[in-house]
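Asker: pasting the sequence and the predicted coordinates here, then a few questions.
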Amino acid sequence: MSNQLDLVIKNGKVVFPDGVKTKDIGVKAGKIIAIDDQINLPATQVDDAQGLYIFPGAIDVHVHFNEPGREDWEGFTTGSYMLAAGGYTSYFDMPLNGIPSTTNLRAFQEKNELAKKKSVIDHYLWGGLVPGNIEDLSNLASAGVVGFKAFISDSGNEEFSAVDDDTLIQGMKEIARLDKILALHAESRTITNFLTAEKIAQQKLSADDYLAARPIVAEVEAVHKALTYAEVTGCPLHFVHISSPQAVEKIREAKRKGIDVTVETCPHYLLYSHLALQTKGAVAKCSPPLRLEKERKQLIQLLCDNEFDIIASDHSPAPFALKDPVTHNIFSAWGGISGGQFTLLSMLELVKKHNIPLEIIADWTALNPTKRFSLDGKGKIDIGYDADFAIISLDKETIVSPYNYYAKHKHSLYEDHCFPCSVLRTYNRGNVVFDESKVRTTSC
């Protein structure tokens, strides 16, 4: 066997689970085969990472790429490259915005084939739990879905209905039997629909009205109900995009009781408050909504206390016409934040502000997703693992603009945001999937 390596990354500050160490990394056939102070074997490619940080390739467990059926919203080609530009080497695509939604085996197979052909990084697919498809869950699990997603509130798409209580508890029982995980959008449909209808009837259509129509109590009530059902059924839960400290406290209490649950939040809840919806308009609309500044600060403290298991983007793009309604009715605009490229950069910004260890960032964005969803060969830099790396400068600033945001649609909450760091290169299985030096960039 030839001693020649495919790739050696030299002199990088490697982010391991137990801290940062300057090491060389040797790669062959897409795998890490050597980690040492110096690797002097011949290599087809040598990347000198002097002064740079090497993170494990990040894993976004929550994106909406909308194929098949709504590729004009995003798509696997543009979406996966956008993530690669953010230091990501794997993603989990949500089941709801494609047509058809991923709620049966045929839909899964169709989407999976598209992702195989178009994605520039590794992909995984969520299946959906909706009324009427519990008998489909077993086939989806056998086909390889990473887990199942359900909405307690309306999803916004007619193709993907919210679960009623009976579907939720019966589905959770079946998902537990299948040894899978249920991801939940946790807002009370009863509360949010009631308050939204009141606001619209009264022609109260502002940003403040939207926030009032999706109050924290709606999130807390839905979290509480799902945790109660989990206690009854034994179903593992993953709460997506949790937006309030009160909901985190409910989940923390459940963990102390031994319930199998993890919690995710998104960078937009940590970097932005309701003020962004007031000033930027619908590019800042999401559900749950951005909260008040006092709650944002509380979420930051919970982050510093390591109370979140996973940080994900909830990248949910749409054509600008859907984000910019012709009337001054915030309720009629599509709700979703476009910004999957900026999750790792957002976490690194918070590192600098709050002295969070770099290895904790790698836990939230790489190691914890692999542990929670049992991904082989992913999530950390170690011998035998996939050669997935994000090479980061913590000194080079990046300002977000249409020139360096690679999503299909360039409008984003993050536009003009200045990050105190930059993704220089991303490797997926030893292959360069993003190289900042070969694209147009801007700095602060």
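Answerer: All right, it came through fine.
Asker: from here on, just use CA atoms for contacts and neighbour counts.
Answerer: Will do.
Asker: OK, contacts around residue 390?
Answerer: Applying C-alpha atoms under 8 Å, 6 or more residues apart in numbering, we find residue 390 in contact with 54, 55, 56, 57, 58, 87, 88, 423, 424, 425, 426, 427.
Asker: now with 7 Å?
Answerer: Going by C-alpha atoms under 7 Å, 6 or more residues apart in numbering, residue 390 touches 54, 55, 56, 57, 87, 423, 425, 426, 427.
Asker: and what of residue 159?
Answerer: Applying C-alpha under 7 Å, 6+ apart to residue 159 gives the contacts residue 101.
Asker: the structure to be compared is supplied as follows:
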Amino acid sequence: MISADLRVRDHLTHLEAELTDFDLVVRSRRAITPDGERPAAIAVRDGRIAEITDYHAPLHADREEDLGRLALLPGLVDTHVHVNEPGRTEWEGFASATRAAAAGGVTTIVDMPLNSLPPTTTADALTLKRKAAAGRIQVDVGFWGGAVPGNLADLAPLHDAGVFGFKAFLIDSGVPEFPPLTPEQLRAAFQEIDALFLVHAEDPDSVGGHESSTSYADFVASRPRSAENTAIAHVVAAARKTGARAHILHLSSSEAVPLIAAAKADGVRITAETCPHYLALTAEEVPDGATEFKCCPPIRDAANRDALWAALADGVIDVIVSDHSPCTPELKRADTGDFAAAWGGIASLQLSLPIIWTQARERGHSLNDVVRWMASGPAALAGLGAKGRLAVGGDADLVVFDPDATQRVDVERLQHRNPVSPYHDKILTGVVLGSWLRGNPTVGEPAGRLLHREGVK
């Protein structure tokens, strides 16, 4: 006869086994954790990281992966992506954009309120966005709302519906349905609602004419640093006056760095981002007529690029995001090479990680730095507490990355809808070998979720 004590002990052993069984265990000698790079085993249960322990720890799981010396990163978070669906889906769409994200190690994106039709400037338009994305996304997707002239009354309903904040332009956006705000209208929006405001900061009065030209130097001269500097001063003044939380989008002008640094030192609630094209490309290398390099604000000279890297190292620039802004090949006007007529935007969602790693390691930065700039930083910016970190309780969004391998970019093999990129044929260091979203591979049936601002269901 089995004693009562033995039965109790067997029952407790069984319960303990159930509690310590995991859905997935991933081991890596180069796990990038908030405590730094170290050998570790990441145990996953019900889509969350349940335990982080020693690399060799005995763990039982339904699935196990041992990556050896390959790096294990948290899924990257890209808070500046133009998906363009519905309305301009021929430029990009949720299916293609999220496939590209997953292939590039980006497991969460936040979609910009333009260039879709309608733009996300009302709660009804947000509903249409979500319907367009539902069931078609490989990674998790959240949404920004838009602040445009005349929609002050729509800001609170949009925020209540779950957008993460609001984007505004101080200059022509390039599409008529998303007009810019004046500095006075921006201040009014800041006062209307306590939310994060993202600002495309270029001053229209400082921008030159739009005469046809195939000269890249002419295009850069038409959008000088002073245009950014002046507009950023307007944003800082408005944030200082109202106490609002403001974020400078796609910082290109290194001359604006001291202004942002001083505002931060004064307690102004301001942050800034820059993008892979400003950190990897230079005006000196852009051939005349090469409109695939056109973006606004423009790619500037090598000294400017180096100053942006210094601002990242100093913490003045907070995050790196793609500003993935694709279009059809026809809109890039490769037939004429006319920078004035070409659409301004660069598609790099799938390539952001190797682009940045190529440059970062040449400058002595670590994978920890890259994860801070491209995962935990953007997650914190948007208030995505479960994203961007290898930490117990967080979503099990994981990326396998070979930091020593190289690749030659072939635009025809990218997952972006249209094969247009200034990175074609460039050699990049670092290759994404796979990714998991909440513990499941990002390939196969779309399993991404639609995200809401924290506290909104």
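Answerer: Here it is on my side, so go on. Keep in mind that this is a model prediction, so the values were computed, not measured.
Asker: neighbour count and secondary structure added to the contacts of residue 390 of structure 1, as JSON lines?
Answerer: Shown next, in JSON lines, are the contacts of residue 390 of structure 1 (neighbours: other C-alpha atoms under 10 Å; DSSP: H, G, I helix; E, B strand; the rest coil):
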{"residue": "54", "neighbour count": "28", "secondary structure": "strand"}
{"residue": "55", "neighbour count": "29", "secondary structure": "strand"}
{"residue": "56", "neighbour count": "32", "secondary structure": "strand"}
{"residue": "57", "neighbour count": "30", "secondary structure": "coil"}
{"residue": "87", "neighbour count": "33", "secondary structure": "coil"}
{"residue": "423", "neighbour count": "27", "secondary structure": "strand"}
{"residue": "425", "neighbour count": "23", "secondary structure": "strand"}
{"residue": "426", "neighbour count": "31", "secondary structure": "strand"}
{"residue": "427", "neighbour count": "24", "secondary structure": "strand"}
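Asker: the residue minimising distance to the centre of structure 2: helix or strand, and which one exactly?
Answerer: What sits nearest the mean C-alpha location of structure 2, by C-alpha atoms, centre = their mean, is residue 78, with 1.5 Å. Per DSSP states H and E, residue 78 of structure 2 falls inside strand 76-81.
Asker: what range in structure 1 matches that strand?
Answerer: Aligned using TM-score structural alignment, strand 76-81 of structure 2 spans residues 58-63 in structure 1.
Asker: that stretch vs structure 2, mean deviation?
Answerer: Taken over the aligned residues, the distance from stretch 58-63 of structure 1 to structure 2 averages 0.4 Å (mean C-alpha distance after the TM-score superposition for structure 1).
Asker: tell me the spacing between the equivalent of residue 355 of structure 1 over in structure 2 and residue 370 of structure 2.
Answerer: Under the alignment by TM-score structural alignment, residue 355 of structure 1 pairs with residue 364 in structure 2. According to C-alpha to C-alpha, to the nearest Å, residue 364 of structure 2 stands 11 Å off from residue 370 of structure 2.
Asker: more crowded one of these two?
Answerer: Neighbour totals were compared for residue 364 of structure 2 and residue 370, and residue 370 leads with 22 against 8 (other C-alpha atoms under 10 Å).
Asker: host element of the nearest residue to the more buried one once chain neighbours are set aside?
Answerer: Excluding its sequence neighbours, the residue lying closest to residue 370 of structure 2 (C-alpha to C-alpha, 6 or more residues apart in numbering) is residue 357, at 7.1 Å. For residue 357 of structure 2, the host element (DSSP H and E) is helix 352-362.
Asker: next one: that helix to chain centre, how far?
Answerer: Offset of helix 352-362 of structure 2 from its chain centre (C-alpha atoms, centre = their mean, to the nearest Å): 15 Å.
Asker: which elements pack onto that helix?
Answerer: helix 276-280, strand 427-437 (3 or more C-alpha pairs under 7 Å, 6 or more residues apart in numbering; DSSP states H and E).
Asker: what range in structure 1 matches the next helix or strand after the shortest one?
Answerer: When you say that, I think you mean helix 276-280 of structure 2. Of the helices and strands lying after helix 276-280 of structure 2 in sequence (DSSP H and E), the nearest is helix 302-314. The alignment of helix 302-314 of structure 2 onto structure 1 (TM-score structural alignment) spans residues 293-305.
Asker: and what of stretch 238-247 of structure 2?
Answerer: Against structure 1, stretch 238-247 of structure 2 falls on residues 229-238 (TM-score structural alignment).
Asker: and for the aligned residue in structure 1 for residue 174 of structure 2, the neighbour number?
Answerer: Residue correspondence to structure 1 (TM-score structural alignment): residue 174 of structure 2 is matched to residue 156. Residue 156 of structure 1: 14 surrounding residues under other C-alpha under 10 Å.
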